[in-house]
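1. Return a 3D structure for these sequence lines:
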Amino acid sequence: MKIIKRILFILVVAVAIIAYFNYPKLNLISGFASKNMASSVFIADRSPEAVRDTDNDIPLVKLAEVSVSENSATGSVYGLMKRTSVYREGLGCVLVNEDFDSTKPYLKPNRNIFKNNLAFPYGDTMPKDTVYENVNYPKLNAAIANSFSDPEIKKTRTVLVYHKNRIIAEKYLNGFDKNTPILGWSTTKSIMATLYGILEYQGRIDLNSPAPVVAWQNDERKNITLNHLLRMQSGLAWEEDYTKISDVTKMLFLATDMTTAQAEKEAIAKPTEVWNYSSGTSNLLTGILRKQFKTTQEYLDFPYAQLIDKIGMHSMLLEADMAGNYVGSSYAWANTRDWAKFGILYLNKGLWNGEQLFDEKWVKYITKPTAHSKGTYGGHFWLNAEGKYPDVPRDMFSANGFQGQRIFIIPSKDLVIVRTGLSEEPEFDMNTFLSEIISAIH
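-> Below is the predicted model:
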């Protein structure tokens, strides 16, 4: 009996220890599940069942049960750590805490959503089919079909290929179509960075000026510039790990104001000495962007007036945190054609239907490899400068997001390729995907 009691005691202690160290994770699990559910239902108009069976069917997150009400979703794990996400028109969904007042009025961005009879991409009219002699269409269609094969592994949802001012191929998984908004995750970073390119072109900021963070002015962090932040080489501490309680998961699923998480970190190196990918840096830049405007309304309107609605990305919605800051690291939604328009803007070096939105030099800036990134990162865009994708042209650059959201721009091939889904390397082979498409275009 003594042996049995000792074994039971040890088991109880072991369970207690496991529970002690894992209980805080439940907060993140239920937070992710409820936020993902709310946004997918209220922004993308998808069914709770579909979101549960696909988007939330990932390790740990699938432990959460989520209920959906009129304008919110609440998640918990075995009834513990309930977290609620609330939908706000114009601002998307936000994880709330006990301080959230649902009756309090809030500002939302003004939109200029217009329709015209212009052909895509300057409008939404599809031109008559154009057959290009340099495109092997059977080979192109086979390449795209291959990206949708093995659906339980590759998990592709949408693919679009744009070449010579035309969409030359487009395919959607059942349940998705040209109007379905897709969460871009970290492709949002490239949207946010582009706002800096626009401000620079308008003569309103200097990228080499010190970042205007008051808390930094009396220590070594005062030497960090906007350029350092855009290149992820500030030297500030940051842990970007989504598998545990880390800086990034605490910011996205616990913070009321996501713009302060990176600003509060200490310097562990001098600017340019290290490269460290940080979603906190992107949200810090979002906070700095807000300071460029006299009023919150001006801040909320700027991305739409100067970029999003100007190029007809009318399906796009930028979600905001509880403090009213756009979550520039992660939370932009848009349909596949609108994500393609963003890539086309860069393919055209900032020129949109006769109007220059940012300087051509901005494209050179964001595609210049950042030190210590091994040629994979520029200014909030990813690069192929050192052949990460060996069978793809080196001039390719892209906006990348979690689970394989990609907007590829390949100037030498006059190509923009959009792929969205729920998997990335190694389950989805981006090199093969791109090289098969490129080989069909001569």
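
2. CA only for contacts and neighbour counts going forward, please
-> OK.

3. Could you list the buried residues of stretch 338-355?
-> For stretch 338-355, burial by neighbour count (16 or more other C-alpha atoms under 10 Å) applies to 338-347, 349-352.

4. which residues touch residue 288?
-> Applying C-alpha atoms under 8 Å, 6 or more residues apart in numbering, we find residue 288 in contact with 211-213.

5. what's the answer for residue 177, then?
-> residue 158.

6. here's the other one to compare against:
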Amino acid sequence: MKILKRILLALLLIITILVVYNYPKLNIVSGYASKNLASTNFIANRLYSDIVESDNAMDLIELAEMESADEKSVITSVFGLMDRETVCREGLGCVLINDEYDKTQKLLKPNRSRLENELPFPYGNNGKLDTVFANIDYEKLNAAVSGAFQNYEVQKTRTVLVTYKGHIIAEDYIEGFSKETPILGWSMTKSVLATLYGILEYQNKINVHEYKPFKELDLTGLTGKDPRDFIPLDSFLRMSSGLAWDEDYASISDVTKMLFLEEDMTKSQVQTDYNSKEPNLWNYSSGTSNLLSGILRKQFKTHQEYLDFPYTALIDKIGMHSMLIETDMSGNYVGSSYGWANTRDWAKFGILHLNKGNWNGEQLFSPEWIAYITKVTPNSEGTYGAHWWLNAEGKYPDVPRDLYSANGFQGQRVFIIPSKDLVIVRTGLAGGDAFDANTFLKGVVEAIE
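-> Below is the predicted model:
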């Protein structure tokens, strides 16, 4: 009996330690589940049951259970603990809220406009041209696209679209998804945010090399000289500001606290340490992107102007009418992570860059902006420019080195290959080694003779 009691006491101690250690994580787990359920249902109009079985079927996240849900709110918990609620707002998307959030408040929303014309993709939404190019091996192309969808349990590809010289030459979707289905781009939103700065610079409103935003942000609460005052906007766009950040999604880290706990996500990066010994060290940071969203807000006199700008200057101007960028509790765009658009609209974003900022005759940003965002950031091993990912050192060895891309969690991608006049969009639920991007891209490139 003594041995049995000791064993039981030991098990109880182990369970207690595990509960105490993991209890704070339940807040993040429940928060992720609630936010993802609400946004995917509200924005993409997908069934809660499908979201639970697919999008939220991840380690730990699958432990969360939906306590209640309707068309505009979701409450989840883990084992009945850590209730987290997400509410959805017209024009602003969904937001994970805290106890202080006033759900009855009247909120501003972006003014949207719709591009009305009879043009086909990409300059309009009147279908697509069935163009046949003599220099394309369509059999090879279709094989490459089909390969991206094979072995779904591993690759988990949902949509693929390939454009050549602005024409759709291949397009496919799994069951339940179509050309109308909005897809969460996750960190592809960072590249959208960067483009807004390219537009501002083209309008002569900022200079990314000379503008030092900390001097006017008044976010730090410090008195006297702030050592961060000298950091140019360029360093923030290149993720080399010297500001500390922990981009670890498997623990309670800077990024998970920001996305699932903070009321104002633009301030999270401000609260971290500054590395005066290695100020130019490259360090990927979603906190930096949301700080940039806060800096963007400072460029406008009113909140309404800030809310309107991404749509009037970029999104609606190029007909990305399915796109929506969600805001946090304080009304800031979550520029690090929460941009939604259907696959064709993500492709339009890529085509705008392939055309060096020219959209059907109108220049939205300088052609030189492409050279800027694709210039290798020091210490990034040739993989990063200015809020865009690069292939400068052959991350994809069988693909042209001039490839650059907007990358998001779980393999969301907008690939741009200027030397081949290609824009390729792939979305899904798996990235990294699970989805062999190099083989897929190689197949598409080799189809262009």
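
7. still on that earlier bit, of the buried residues of stretch 338-355 of structure 1, which belong to helices?
-> Secondary structure from DSSP state H places 338-347 of the buried residues of stretch 338-355 of structure 1 in helices.

8. which other helices and strands contact the lengthiest helix in structure 2?
-> Counting by DSSP H, the longest helix found in structure 2 is helix 2-44. Using 3 or more C-alpha pairs under 8 Å, 6 or more residues apart in numbering; DSSP states H and E, the elements in contact with helix 2-44 of structure 2 are helix 48-53, strand 64-69, strand 73-78, strand 81-89, strand 93-97, helix 254-261.

9. any idea how far residue 288 of structure 1 is from the nearest residue to residue 153 of structure 1 once chain neighbours are set aside?
-> Setting aside the residues directly before and after it, residue 153 of structure 1 is nearest to residue 427 in space (C-alpha to C-alpha, 6 or more residues apart in numbering), at 6.0 Å. Relative to residue 288 of structure 1, residue 427 of structure 1 is positioned 37 Å away (criterion: C-alpha to C-alpha, to the nearest Å).

10. returning to that earlier point: the residue nearest to residue 153 of structure 1 -> structure 2?
-> Residue correspondence to structure 2 (TM-score structural alignment): residue 427 of structure 1 is matched to residue 434.

11. I figured its match hits residue 155, correct?
-> Yes - under the criterion of C-alpha atoms under 8 Å, residue 434 of structure 2 makes contact with residue 155 at 5.3 Å.

12. These two - which one has more neighbours?
-> residue 155 (23 against 15; other C-alpha atoms under 10 Å).

13. if I pick the more buried one, what's in contact with it?
-> 148-149, 428-431, 434-436.

14. Go again with 6 Å.
-> 430, 434-435 (C-alpha atoms under 6 Å, 6 or more residues apart in numbering).

15. Helices of the stretch 101-250 of structure 2, start to end?
-> 138-149, 152-155, 188-202, 214-217, 233-237 (DSSP state H, counting those that start in this stretch).

16. Out of the ones you listed, which is closest to residue 440 of structure 2?
-> Comparing the helices of the stretch 101-250 of structure 2 against residue 440 of structure 2 with C-alpha to C-alpha, the closest turns out to be helix 138-149 (5.7 Å).

17. What lines up with residue 372 of structure 1 in structure 2?
-> Matched across to structure 2, residue 372 of structure 1 falls on residue 379, judged by TM-score structural alignment.

18. Tell me the counterpart of residue 11 of structure 2 in structure 1.
-> By TM-score structural alignment, residue 11 of structure 2 lines up with residue 11.

19. Tally up the residues packed near that match, please.
-> That count, for residue 11 of structure 1 with other C-alpha under 10 Å as the rule, works out to 12.

20. quick revisit: most neighbours among the contacts of residue 288 of structure 1, which one?
-> Neighbour-wise, the contacts of residue 288 of structure 1 (other C-alpha under 10 Å) top out at residue 211, 22 neighbours.

21. Am I right that that one is in contact with residue 227?
-> No - counting by C-alpha atoms under 6 Å, residue 227 is not a contact partner of residue 211 of structure 1; they are 8.8 Å apart.

22. Please name the residues that touch residue 170 of structure 2.
-> Residues touching residue 170 of structure 2, when contacts are defined by C-alpha under 6 Å, 6+ apart, comprise 161-162.

23. What residue in structure 1 is paired with it?
-> Using TM-score structural alignment, residue 170 of structure 2 sits opposite residue 169 in structure 1.

24. Where do the helices of the stretch 301-449 of structure 2 begin and end?
-> Under DSSP H, counting those that start in this stretch, the stretch 301-449 of structure 2 gives helices at 303-310, 343-354, 368-373, 437-446.
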